[in-house]
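>>> Dropping a prediction and its sequence here:
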Amino acid sequence: MSALQEREAMFPALQASIERFTSEMSTIDEMVHVLLKGHLLLEEALALIIDQHVFHRENIADARLTFAQKLNVARSLCLRKNNLGEWELVAAINGLRNDLAHRLNSPDRRKKLDKVKTIYFREAADFGRIDLIKTQSDHEIIFAACAHCAGFLATCAEDLRHLRQAIYEIDRNMNSELPPFEL
């Protein structure tokens, strides 16, 4: 018996772990790839919304907010868009991502994916190409859902950028003797 065979015989759990790792790493799950990147982009967009309201961002960074906390804070800061269904879609994408991030072969994957798809198809019902998107693969639908949310969050951030400019103008009028506030 070779040294390798001896080790394999002594450590069957190690061998099983190596085999599973090799198996999982030898394939690319496109939906997971798209979901993880899309989730990161949505988290950046949520941070941008919050950043439009704070004047000392380091304090927010030090708070180490979770995605769900950023979602709720950002939603609370949006004047007229706080009750739109896109917030539910962002939350569903986060739920799917959390499930997949903690269990590669989650039994809830299909249920959470279907929830994302249902909400996305409802919120994008007026989009001219939604019927075509419905026929695409899961990773392409997740891509479209994340892109939809990213666009929505960009409009929220733009609204708040205008508010931020108004605050700067008020500050200049109230504190003309002080240097302008800059980030």
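The structure has been received and is ready for your questions.
>>> hey, let's count contacts and neighbours off CA atoms from now on
Fine.
>>> Just confirm Asn94 contacts Leu40, I think it does.
No. Judged on Cα atoms under 8 Å, Asn94 makes no contact with Leu40 at a distance of 10.0 Å.
>>> Show me which of those two is the more surrounded one.
Using other Cα atoms under 10 Å, the more surrounded residue of Asn94 and Leu40 is Asn94, with 24 against 15.
>>> Next up, identify which helix or strand the more buried one is on.
helix 86-102 (DSSP states H and E).
>>> Run the angle between the helix or strand that that helix is followed by and helix 86-102 for me.
Downstream of helix 86-102, the first helix or strand assigned by DSSP H and E is helix 109-123. Computed by axes from the mean of the first three to the mean of the last three Cα atoms, to 10 degrees, the angle separating helix 109-123 from helix 86-102 equals 160 degrees.
>>> State the helix or strand in which the spatially most central residue of the chain lies.
With distances taken as Cα atoms, centre = their mean, the residue of the chain nearest its centroid is His39 (2.5 Å). For His39, the host element (DSSP H and E) is helix 30-51.
>>> alright, now check it against this:
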Amino acid sequence: MKNRIALLVLFLFSATIFAQEGVKIGIQGSFPFNDFSDAVVLSAGVDLGYMHALGEVVDAGVMTGFINGFPDNFDGGPDLPSVQFLPLAGSFRIWPSNSFSFGGDVGYGVGINDGNEGGLYYRPIIGYLFGTNTEVNFSYTGIQLDGATWSTVNVGILHTIQVRPRRL
């Protein structure tokens, strides 16, 4: 099931990326809490996606990326492995004004490290556009795993590469 979802999202991403309208590239820093707060100190990620304007207020598209949770290896205990995910998600944004957006990503977070099966991925997000193509965003990332939830609070920067200018 995990492989079929991953292939479907990758197919949709590769089928739409050739238009080059609204390619999103970003980075994020995160603080884990709840189930992983003892094992992971900090998390960082990169985002890559494509958004298409469905009108003047709503954008929809696909997103992927990479998330790495850095383990707490500073207390002299055993070396812990990094926790890693590859999110594959559908994405939407609502723009109530020219500079403020909210929305979310929903899909599957593929577990990359050993023993990590991944799970349902969701990420509600609030963004503020400054300049014409750069956005600062705040979000929560949740990945439902067997018996645990990967939970992080994130701050990130996202840059949009546009071939055609966005109509405001």
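Sure, I can see it. Quick caveat: nothing in here was measured; it's all calculated off a predicted structure.
>>> TM-score of the superposed pair?
Here the superposed chains carry a TM-score of 0.26, computed using TM-score structural alignment, normalised by the length of structure 2; 60 aligned residues with a Cα RMSD of 4.1 Å.
>>> re earlier: residues contacting the residue nearest to the centre of structure 1?
93-94, 97, 146 (Cα atoms under 8 Å, 6 or more residues apart in numbering).
>>> And the helix holding His39 of structure 1, what's buried?
31-32, 34-36, 38-39, 41-51 (16 or more other Cα atoms under 10 Å).
>>> what separates it from the chain centre, distance-wise?
Taking Cα atoms, centre = their mean, to the nearest Å, one finds helix 30-51 of structure 1 lying 3 Å from the centre of the chain it belongs to.
>>> on that earlier part again, quick check: buried residues in the helix holding Asn94 of structure 1?
Quick answer for helix 86-102 of structure 1 (16+ other Cα under 10 Å): 86-97, 99-100.
>>> Let me have those in a markdown table, extended by distance to Ala74 of structure 1.
Formatted as a markdown table, those follow (distance: Cα to Cα, whole Å):
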| residue | distance to Ala74 of structure 1 |
| --- | --- |
| Glu86 | 12 |
| Trp87 | 10 |
| Glu88 | 13 |
| Leu89 | 14 |
| Val90 | 12 |
| Ala91 | 12 |
| Ala92 | 16 |
| Ile93 | 16 |
| Asn94 | 15 |
| Gly95 | 17 |
| Leu96 | 20 |
| Arg97 | 19 |
| Asp99 | 23 |
| Leu100 | 24 |
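>>> Which single one of the residues you listed is nearest to Arg20 of structure 1?
Top of the list for closeness to Arg20 of structure 1, among these and by Cα to Cα, is Leu100 at 16.6 Å.
>>> Give the other helices and strands that whichever helix or strand Leu129 of structure 2 is part of contacts.
Using DSSP H and E, Leu129 of structure 2 sits within strand 119-130. Strand 119-130 of structure 2 sits against strand 100-111, strand 134-145, with contacts defined as 3 or more Cα pairs under 8 Å, 6 or more residues apart in numbering; DSSP states H and E.
>>> angle of the first one against strand 134-145?
Counting by the same axes, to 10 degrees, strand 100-111 of structure 2 points 40 degrees away from the direction of strand 134-145.
>>> sorry, back to before: what's the most buried one of the helices and strands packed on strand 119-130 of structure 2?
strand 100-111 (a mean of 21; mean count of other Cα atoms under 10 Å).
>>> quick one, it and strand 119-130 angle?
Taking the same axes, to 10 degrees, strand 100-111 of structure 2 and strand 119-130 form an angle of 150 degrees between their directions.
>>> Strand 100-111 of structure 2: how far from the chain's middle?
Centroid separation between strand 100-111 of structure 2 and its chain, computed with Cα atoms, centre = their mean, is 6 Å.
>>> Show me what it is in contact with.
Contacts for strand 100-111 of structure 2 (Cα under 8 Å, 6+ apart): 2, 5-6, 63, 84-95, 117-129, 143.
>>> hang on, the earlier thing: could I get the helices and strands packed on strand 119-130 of structure 2 as a markdown table with distance to Pro71 of structure 2?
A markdown table is the format used below for these (distance: least, Cα to Cα, whole Å):
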| stretch | distance to Pro71 of structure 2 |
| --- | --- |
| strand 100-111 | 16 |
| strand 134-145 | 17 |
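>>> Thanks a lot, see you next time.
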